[in-house]
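**Student:** no sequence for this one, just the structure:
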């Protein structure tokens, strides 16, 4: 069963039971029927926005509508400018085609041209007037946006560095008036008791949380008892990090669903107290963080990216995590507006200082404990940066800069959380990509087989998918961090608009989104190309009468065409204009004329090899002193694998210009020639018969093949032997050495049975002596012959 099969089912059941009031509220929302604003409407809107902007305000909420209006007007002005400039160019082209006036019109044709020229002149004035108004609107929109941004920065700066009484003043006030504590404690209790809670919405949210908790318990129990070891092993091969996170999700799913559904229900049904929403959201985020950190500290397999934590450190982490969570929850409550009084309560102020200090110290301690178990946390010194920021926040809190403390604390904790999630989203797909390159899991092996990728070969086009994935994760991480550290919604929308529409750099427009989509398209098209190549090679071409070489050529050419089309389509989607590529091609032609002749020569030779097919993949060839099998034919070079399994890269130009011996060009037949010597005194006719019989008895030898049938010859008389020769044609030239060995063994056996001796060199020595007559002694001498 699929690992994620039960989660969508549970969520679907729970979400379908949302109150009908939510759905009815959405359905009752009328569709926007407002007509599109024109230039005059946007101008009036900006004039009204300038008047509202002149009124001094202390809240950024009043500035947000003005910023949105200015942004909409700016977008309309940009569209208007582009349209009017195109219209202006069109009118100018019409005037240029007509030409200038030639005095008084004398003919009917001149009168028509003059009338047409007047119409175009009038149209030109109207377009220029409209273009000027659009540019003025764009200028006003830009000015208002800049003023809104400046006002927001001033308000945020004023809020951020607004100083309240310091911790020392609270302590002194408490020491001077000890009786205030009892009064302030009663005020805190009365505030907590009299909270304006909407108990109906709160009870609904708690019911959703309880339902999620029960569903999570059932699902977790089911998964823990049905998760087979084979599924776990397959998941570990797919991604060890994903396996660790999945195991943590199974263990903590009840709490994740419980807090998540509670927070979601409170978001749509406000409980009346904002602090309750913040508490539920904090618990949900804490559980997500705990799941990720638990997966990192208790990995499913050994990994260089995190080290399993020892039991002593685990206890410390658990202890400080509880302190951190408790202080955060209490801090959210006491930092809410419920306890903002005038004059400020000294007891509440001290509680805020103490809770903020303990929460910061607990987070510093957690970072310090995690630094050895999470290498990337120590590699980039994030724990030091976090500790410095939190210590600065504590100092600001004690000095009375409560808003600055909240800004630093939330920014530090949020940065760590975003970095943790980004690392997870970056790590899991990276491990999957690595597994695809190596074929670790079964589904990865099936996919590689489907794409026709051999063992040890990387998945083509996957590098572009890796690049696009990394760019997307870092872009999302950057946007989240910018929003966390105070970038306004208006600035975020402007930046996203520039990302979508492009950033103008001189005459070049950089469009990051189109580049990302282009990279994704390139990766997908390259993978699709290899899928088509594999289908051609293994299925489609097998149903044709094409030869093996023609099939390989078709597959190779299809692959190159697919790669070229993928690159062109990817560049087109990324926004690269091909007119610029023509300039680059012109520059390359100059380079070809000077230093790239060899590359072009090899390229053209590669095309000749593909179309003419003098050699094919798998052929046994000999090029000079190089002999072996053709392993691969590329555009620039050909790879030959020798008999000792070494690869030799030969430029294609050498295969075209030099002599090449192809043992397998027209067929697989090969010649075997075996010289045989027998001793003097042997019957030549018997030797010829035995040699012919041995040749015809071997199953690999072609017995009758026209003029190339088995042939035996008596070659001549040597010093010590009668020389014969066996010549035969074999079916497969690749078995030449093996057939030669078999024939030699058969010849020796036949000669031994027929008692035909193999010769050895002989010498006749005459010994001269005065006392004894000459004797003839035949002394055998050994002579080593290289039969290889």
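**Tutor:** Sure thing, it's come through. It should be emphasised that the depicted structure is a prediction, and the values quoted were computed from it without experimental measurement.
**Student:** please count neighbours and contacts with C-alpha atoms only from this point.
**Tutor:** Noted.
**Student:** quick check: residue 98 touching residue 115?
**Tutor:** No. Applying C-alpha atoms under 8 Å as the test, residue 98 and residue 115 come out as separate, 11.0 Å apart.
**Student:** so what's the residue count around residue 205?
**Tutor:** 26 (other C-alpha atoms under 10 Å).
**Student:** ok, it touching residue 261?
**Tutor:** Yes. Using C-alpha under 8 Å, residue 205 is in contact with residue 261, at 7.4 Å.
**Student:** any shared contact partners between residue 98 and residue 115?
**Tutor:** Applying C-alpha atoms under 8 Å, 6 or more residues apart in numbering, one finds that no residue jointly contacts residue 98 and residue 115.
**Student:** how about residue 348, what does it touch?
**Tutor:** Neighbours of residue 348 in contact, by C-alpha under 8 Å, 6+ apart: 334, 339.
**Student:** and residue 657, how close does it get to residue 631?
**Tutor:** 20 Å (C-alpha to C-alpha, to the nearest Å).
**Student:** name the nearest residue to residue 299, ignoring sequence neighbours.
**Tutor:** residue 244 (5.2 Å; C-alpha to C-alpha, 6 or more residues apart in numbering).
**Student:** how many residues are close by the one you found?
**Tutor:** So residue 244, with other C-alpha under 10 Å, has 23 neighbours.
**Student:** more neighbours: which of residue 657 and residue 631?
**Tutor:** residue 631 (19 against 9).
**Student:** gap between that one and residue 547?
**Tutor:** Taken as C-alpha to C-alpha, the span from residue 631 to residue 547 is 18 Å.
**Student:** can you check residue 63 too?
**Tutor:** Taking C-alpha to C-alpha, one finds residue 63 at 75 Å from residue 547.
**Student:** so between those two, which is more surrounded?
**Tutor:** Here residue 63 and residue 547 are compared on neighbour count by other C-alpha under 10 Å; more neighbours surround residue 63, at 21 against 11.
**Student:** alright, now check it against this:
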């Protein structure tokens, strides 16, 4: 049976890699590298080589596993023995043949893995060299581009004019559909401009609009007019390239201008973080509007340019001029805003950015078009991504801050649905805010990497390593599993907290317990849930829990040297929670510290003293030292209140008065089996006074000081009413005249007078 378990998987497995086909593909690519190949061909070859390398790695893993199983099966069979059954001999021969076959296939897979890795390196080197050559290629400078543009044939200019000004074989200005569309757009723009103020007051029913509302109604006429004209032009089939360029640019420009005006208003998000003056905000808004208009014009033009009759060489001058104008606007913005807070405190990044913009302009002027396009797109896209990242982060910060507040309809709705009290924060806010910030900046990073040339293949490779993982120093790491583990850990922590809250507030399971017992149960459940959540998260991340024994062995050395106090407190905390010699709410004394136990954690115990100071006592001191717990078995407390009475007092009367005052106090136990009724005791007769004690028992030791104050006051008043004098410490002094020292210090002779 055991031999069958070893051999059946071997017979059922088949090779997932076509070795011969992979070898032929690698040889074809190797021969093609010796010839001229463009970047697209190199990229396709790189994909093929990467796939073969991955298959080779999978093949080696499978063959190693199969070969290991075969070796174990042969080890179980052992060497051939004379007279053994024939079926064992056949099985051994079959396993030996399988071992040879697997060894040969494993060697082939290793060779393919090495060859694919080497070939992939050669392809990357050749592709990098080709990209560097293309990037540094020198074309016509801007003057030569202008000369080439002027030498463009007249037929090309006629076709260019026909492309922009003609639609459906008719001039766009003579088409009634376009005239109707323009009229509709202008009419709607004028109507909304005239009605925006009364319309806003009628909708919001207030005379004082917020800055956001005023900003929206300011740009609403332009947005409405452009949208109506564009829709009408599309319906009437007059949406020519020129109309698409105009409407696409102005419509998007109006929307972006509205967002910029909202962000750069005096009470906007930028002003709150940068504290800029109103003049600086207006200057930045004007420059950003101009940059937005140029950028949108360029984006729409890029979408239309493939249909343009002008070739790429003919358009080179326009592209260069466009780059220079847009670079000048960005350079002006960086220069002007760089002297404002907080940028002026970081001059180095500003100078680097200015030099990069100037270098891009120089490349544009000198004719390095590819390098200029690379720097132009990379710099402007990176600036746009970073700006959007900061704006979104600030907006999210304000959103989550408002979410944590009590006011608001949806906050009240969530609190009501989640059964959260008004004075408690909404759950999961911290996790959601962290996830949103992470998503924003991951998007910014991806946008910046794409701007600097990271292609779809690069993102695919990053995603592949993110999902399948990579190996470092023999340890395989899968980032995707770690992310899932972190999310799962957060979810389990919150579930643990919700369970704790439910048990402490609503559950009937532990409500019958006293407060100290409930606290111990909840603490044990909390730490148990914490340990289970961590173990589940580690298992999800791919950490072998069996290896934790090795980690524990390594930690034992550190525990023996530097962590012994922490571990001592941890173990002591477990003992306190399980044995419960101290509970939350007990009045205890540890050394010179007295107070109520406010909280018991796994490492320390919090004691609140009478002067409202909070003392953190390590749990090890509560286990190893002497602790006085006034409330361990019950909260009954015995008080011995002393009174010093003069020697000439009536002793039976004093005892009667003390007992009477003790019996009159409502907090003193009278006929209770937990204590003794009030008693007056004469325990000492000194040279100064008769020392009486009033012995009483209280049902709650928390009332000790208040009861002592009341009893002392009432007893003193009762004694005074019965003319009983309280004794005070006194001392008799006897003067011997013959022994008086004069002022000069010499002993005076006795005079015989008294």
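**Tutor:** Great, that's in hand. Just so you know, these numbers come straight off a predicted model, no measurement behind them.
**Student:** give me the TM-score for this pair.
**Tutor:** The TM-score (TM-score structural alignment, normalised by the length of structure 2) is 0.76; 697 aligned residues with a C-alpha RMSD of 5.3 Å.
**Student:** and for stretch 628-641 of structure 1, what span of structure 2 is it aligned with?
**Tutor:** Aligned by TM-score structural alignment, stretch 628-641 of structure 1 falls on residues 595-608 of structure 2.
**Student:** and residue 659 of structure 1, what's its match in structure 2?
**Tutor:** Aligned partner of residue 659 of structure 1 by TM-score structural alignment: residue 626.
**Student:** distance of the residue nearest to its match when sequence neighbours are not counted relative to residue 599 of structure 2?
**Tutor:** Distances taken as C-alpha to C-alpha, 6+ apart put residue 590 closest to residue 626 of structure 2, at 6.8 Å, once the chain neighbours are dropped. Per C-alpha to C-alpha, residue 590 of structure 2 is found 15 Å from residue 599 of structure 2.
**Student:** what packs against the longest helix belonging to structure 2?
**Tutor:** What stands out as the longest helix in structure 2, according to DSSP state H, is helix 86-135. Under the contact criterion of 3 or more C-alpha pairs under 8 Å, 6 or more residues apart in numbering; DSSP states H and E, helix 86-135 of structure 2 touches helix 19-33, helix 39-77, helix 369-404.
**Student:** how about a markdown table for the ones you listed, with distance to residue 708 of structure 2 added?
**Tutor:** Formatted as a markdown table, these follow (distance: least, C-alpha to C-alpha, whole Å):
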| stretch | distance to residue 708 of structure 2 |
| --- | --- |
| helix 19-33 | 96 |
| helix 39-77 | 82 |
| helix 369-404 | 47 |
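**Student:** which of the ones you listed sits closest to residue 684 of structure 2?
**Tutor:** Nearest of these to residue 684 of structure 2, taken as C-alpha to C-alpha: helix 369-404 at 65.5 Å.
**Student:** for the helix or strand just after that closest one, which positions count as buried?
**Tutor:** Remark: after helix 369-404 of structure 2, the chain's next helix or strand is helix 409-418, criterion DSSP states H and E. Going by neighbour count (16 or more other C-alpha atoms under 10 Å), the buried part of helix 409-418 of structure 2 is 411-412, 415.
**Student:** which other helices and strands does helix 409-418 of structure 2 contact?
**Tutor:** Counting by 3+ C-alpha pairs under 8 Å, 6+ apart, helix 409-418 of structure 2 packs on no helix or strand.
**Student:** please name the nearest non-neighbouring residue to residue 167 of structure 2.
**Tutor:** Per C-alpha to C-alpha, 6+ apart, closest to residue 167 of structure 2 is residue 240, 5.9 Å.
**Student:** which ones are touching that neighbour?
**Tutor:** By C-alpha under 8 Å, 6+ apart, the neighbours of residue 240 of structure 2 are 164, 166-167, 172.
**Student:** show residues contacting the match of stretch 628-641 of structure 1.
**Tutor:** 523, 566, 569-574, 582-589, 594, 609-610, 614-619.
**Student:** tell me which element residue 303 of structure 2 falls in.
**Tutor:** Here residue 303 of structure 2 is assigned to helix 278-304, by DSSP H and E.
**Student:** now the angle between helix 369-404 and that helix, please.
**Tutor:** Helix 278-304 of structure 2 runs at 120 degrees relative to helix 369-404, counting by axes from the mean of the first three to the mean of the last three C-alpha atoms, to 10 degrees.
**Student:** how far is helix 278-304 of structure 2 from where the chain is centred?
**Tutor:** 34 Å (C-alpha atoms, centre = their mean, to the nearest Å).
**Student:** kindly report the same for stretch 454-472 of structure 1.
**Tutor:** 6 Å.
**Student:** before we move on, what about stretch 549-565 of structure 2?
**Tutor:** 30 Å.
**Student:** in that stretch, which residues are buried?
**Tutor:** Of the residues in stretch 549-565 of structure 2, those buried (16+ other C-alpha under 10 Å) are residue 559.
**Student:** what's the answer for stretch 389-403 of structure 1, then?
**Tutor:** Of the residues in stretch 389-403 of structure 1, those buried (16+ other C-alpha under 10 Å) are 389-394, 396-403.
**Student:** go through these and name the one nearest residue 737 of structure 1.
**Tutor:** Out of the buried residues of stretch 389-403 of structure 1, the member with the shortest distance to residue 737 of structure 1 (by C-alpha to C-alpha) is residue 389, at 76.7 Å.
**Student:** which position in structure 2 aligns with that closest one?
**Tutor:** By TM-score structural alignment, residue 389 of structure 1 lines up with residue 356.
**Student:** packing partners for the host helix or strand of that match?
**Tutor:** Per DSSP H and E: residue 356 of structure 2 is located in helix 347-366. Under the contact criterion of 3+ C-alpha pairs under 8 Å, 6+ apart, helix 347-366 of structure 2 touches helix 142-150, helix 316-337, helix 369-404.
**Student:** cheers, nothing more for now.
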